[in-house]
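S.K.: Pasting the sequence and the predicted model now:
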Amino acid sequence: MLVGVLFLILTVLLYLGSKAVYKRHPKVYVSPLLVTPLVLVVLLLIVNIPYDAYNQGGKWLTNMLQPATVAFAIPLYKYFHILKKHAVEIILNVACGSVIAILSTAFIAKLFHLDTGLIESLVPRSVTTPVAMSVSEMIGGMPSVTAVFVILTALFGSIIGPMIIRYFRIDNDIAMGVLLGTGAHGAGTSKAFEMSSVSGTISSVSMIISAIITLCAAPILMSFAL
């Protein structure tokens, strides 16, 4: 238990330190989402500490993800009039993006002849971690593996998303928010708030809608895809 508490404190300190560096030098290679897990993995391997021992403390951070989602209610309330005005467009686009994410992941994984358990772990990678892990367990995947791919998707999406926005000269807050929230969930939402508060709010909504759709649709779609 002591090891878990020590690594819990270390995880928080690593995240805060890398976040401070990222604020001064906003480059992807110093992103807290990349630096923190990489340093932790290296440390665990060096000192030969199993993941279960680390997770005795780390699980508290995972458990905090669910109530932390409530914080998104503040920008939702502030920009409710915008959400109401564009509700149909947001829901339709997020629904399309979510379904495509599920099916494309399953079909590409099958193309490379991946194990069924790994495919089921990959499918919910495009939604926020607590929901992704729940969906993974529901359809027969491995939640811990899913969590890794959720982080990788978030990192990749937060890098590629802004590049797509610049390349196609997208300047609409609604479109930017939907793109980042649906494609890169939490990390994308953080990036969207850097662009504008409206984009961040739309991204928050998109992330929540995507989670709900994936939770409902993934078990059904997987029955056809596998």
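M.R.: Thanks, I have it.
S.K.: make it CA atoms for all contacts and neighbour counts henceforth
M.R.: Fine.
S.K.: Glu137: what's its closest spatial neighbour, skipping adjacent residues?
M.R.: Setting aside the residues directly before and after it, Glu137 is nearest to Pro143 in space (Cα to Cα, 6 or more residues apart in numbering), at 5.9 Å.
S.K.: surely the one you found meets Pro130?
M.R.: No. The pair Pro143 / Pro130 is not scored as a contact, 9.3 Å apart, by Cα atoms under 8 Å.
S.K.: Is it correct that Gly177 is in contact with Ala192?
M.R.: Yes. Contact criterion Cα under 8 Å: Gly177 and Ala192 qualify, at 6.0 Å.
S.K.: Give me the common contacts of those two.
M.R.: 199-200, 203 (Cα atoms under 8 Å, 6 or more residues apart in numbering).
S.K.: remind me, longest helix of the chain?
M.R.: What stands out as the longest helix in the chain, according to DSSP state H, is helix 197-225.
S.K.: what packs against that one?
M.R.: Applying 3 or more Cα pairs under 8 Å, 6 or more residues apart in numbering; DSSP states H and E, one finds that helix 197-225 contacts helix 73-78, helix 87-111, helix 129-139, helix 173-195.
S.K.: what's the closest of those helices to Phe156?
M.R.: helix 173-195 (7.6 Å; Cα to Cα).
S.K.: any idea of the angle that closest one forms with helix 197-225?
M.R.: In terms of direction (axes from the mean of the first three to the mean of the last three Cα atoms, to 10 degrees), helix 173-195 departs from helix 197-225 by 120 degrees.
S.K.: on that earlier part again, select from the shared contacts of Gly177 and Ala192 the one having the most neighbours.
M.R.: Using other Cα atoms under 10 Å as the neighbour test, those are led by Ser203, with 33 neighbours.
S.K.: contacting residues around it?
M.R.: 176-182, 185, 188-189, 192.
S.K.: ok, the residue nearest to Glu137 - contacts?
M.R.: 121, 132-134, 136-137.
S.K.: and which of those is nearest Gly161?
M.R.: Ala132 (20.3 Å).
S.K.: ok, structure two:
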Amino acid sequence: MDELINTPMFGILLSLLAFEIGLFIQKKTKLLFLNPLLIAIALIIIVLLISNIPLESYQLGGDIINLFLGPATVVLAVPLYQQLHNLKNYFVPIMIGICVGILVGMISTISLCLLTHFDADIIASLVPKSITTPIGIEVSAQLGGIPAISVLTILVTGIFGAVAADVVFRIFHIKHPVAKGIALGTSAHAIGTTKALSLGKVEGAMSSLAIGVSGIITVMIAPYVWNIVMSIL
């Protein structure tokens, strides 16, 4: 058993099994907040704690899975290519929506952190909460944050966005598929995109676009925003 635990196969098999259990639970319950990824994380933590298995042993396989995050994000360009006509028709509103979404998300997060007197490294960890995980980890590290906290906040943000989407769209009478997709991709990254894809092809394509564009813009402006924050602190 020790031979298996200390190989990459252990982390890979445990991750796949935990995620499959998460998928099964969500399909049976139909509850959006029971996200398969969230369930998988909880199950993996429980297994490691009960079995007293070091995190380093799990990470041998976990790091391999992590390598696929970037390519998986790139694959989202496929539905976008299929909806290029919508991108051309609504280019200006799309770019304005993404930029406003990024700024509102950053400013609101940093403002609340300052009001509650969070430490600088915690604030830096929360800044990239609305962008996809591979980019968010790099932004967090660049700002001096804690990547592990960033991953958790990115996950929670995505799940909350996917769960709250229908209610928000109803309250504010958001009916246009492009608007729905941009909102989900900008605020809830990949998990929001899975919700967008369930709404329709246009929503999914626009959400995929928002993931990439918001990630690039965040990487570009985050250091400047962070310099302002540090001058306040």
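M.R.: Received it, and whenever you're ready, just let me know what you need. As the structure is a computational prediction, the values presented were derived from the model and not from experiment.
S.K.: Just among the contacts of Ser203 of the first structure, which is most surrounded?
M.R.: Gly181 (37 neighbours).
S.K.: What is the aligned counterpart of that residue in the second structure?
M.R.: Under the alignment by TM-score structural alignment, Gly181 of the first structure pairs with Gly185 in the second structure.
S.K.: List the contacts of its match.
M.R.: 192-193, 196, 206-211.
S.K.: As CSV, those residues with distance to Val167 of the second structure would be great.
M.R.: Converted to CSV, the contacts of Gly185 of the second structure look like this (distance: Cα to Cα, whole Å):
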residue, distance to Val167 of the second structure
Gly192, 14
Thr193, 16
Ala196, 14
Met206, 20
Ser207, 18
Ser208, 21
Leu209, 23
Ala210, 21
Ile211, 21
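S.K.: Of those, just say which sits nearest to Ile174 of the second structure.
M.R.: Among the contacts of Gly185 of the second structure, and counting by Cα to Cα, the member closest to Ile174 of the second structure is Ala196, at 13.4 Å.
S.K.: Excluding chain neighbours, what is closest to the counterpart of that closest one in the first structure?
M.R.: Residue correspondence to the first structure (TM-score structural alignment): Ala196 of the second structure is matched to Ala192. Ranked by Cα to Cα, 6+ apart and with sequence neighbours excluded, the top spatial neighbour of Ala192 of the first structure is Gly200, at 4.5 Å.
S.K.: sorry, back to before: looking at the helices and strands packed on helix 197-225 of the first structure, which is buried most?
M.R.: With neighbours taken as mean count of other Cα atoms under 10 Å, those reach their highest mean count in helix 173-195, at a mean of 26.
S.K.: Measure the mean distance from that helix to the second structure post-superposition.
M.R.: Once fitted to the second structure, helix 173-195 of the first structure is off its aligned match by 0.6 Å on average (mean Cα distance after the TM-score superposition for the first structure).
S.K.: got the angle for that helix vs helix 129-139?
M.R.: Using the same axes, to 10 degrees: helix 173-195 of the first structure against helix 129-139 is 120 degrees.
S.K.: Greatest separation within the contacts of Pro143 of the first structure: which pair is it?
M.R.: Ser121 and Ser134 (10.4 Å).
S.K.: residues contacting Thr201 of the first structure?
M.R.: For Thr201 of the first structure, the contacting residues are 72, 75-76, 79, 177, 189, 193, by Cα under 8 Å, 6+ apart.
S.K.: Ok, Ala106 of the first structure next?
M.R.: 119-120, 122-123, 222, 225-226.
S.K.: From the residues you listed, pick the one nearest Pro26 of the first structure.
M.R.: When the contacts of Ala106 of the first structure are compared against Pro26 of the first structure (criterion: Cα to Cα), the nearest one is Leu122, at 28.4 Å.
S.K.: burial count for the equivalent of that closest one over in the second structure?
M.R.: In the second structure, the residue matched to Leu122 of the first structure (TM-score structural alignment) is Leu126. Counted with other Cα under 10 Å, residues neighbouring Leu126 of the second structure total 24.
S.K.: Could I get the contacting residues of Leu126 of the second structure?
M.R.: Neighbours of Leu126 of the second structure in contact, by Cα under 8 Å, 6+ apart: 109, 140, 149-150, 153.
S.K.: As a markdown table, these with distance to Leu13 of the second structure would be great.
M.R.: Converted to a markdown table, these look like this (distance: Cα to Cα, whole Å):
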| residue | distance to Leu13 of the second structure |
| --- | --- |
| Thr109 | 36 |
| Ser140 | 28 |
| Ile149 | 24 |
| Ser150 | 25 |
| Thr153 | 25 |
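S.K.: Derive a PyMOL selection command for the buried subset of the contacts of Ala106 of the first structure.
M.R.: The buried residues among the contacts of Ala106 of the first structure can be selected in PyMOL (16 or more other Cα atoms under 10 Å) with this line:
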select buried, resi 119+120+122+123+222
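S.K.: residue contacts, Lys129 of the second structure?
M.R.: 136, 150-151, 153-154, 157.
S.K.: mind checking the SS state of it?
M.R.: coil (DSSP: H, G, I helix; E, B strand; the rest coil).
S.K.: And it, how close does it get to Glu138 of the second structure?
M.R.: Distance of Lys129 of the second structure to Glu138 of the second structure, computed by Cα to Cα, to the nearest Å: 12 Å.
S.K.: returning to what we had before: closest to Cys96 of the first structure among the shared contacts of Gly177 and Ala192 of the first structure?
M.R.: Taking these together and measuring to Cys96 of the first structure by Cα to Cα, the closest member is Ser203, at 15.2 Å.
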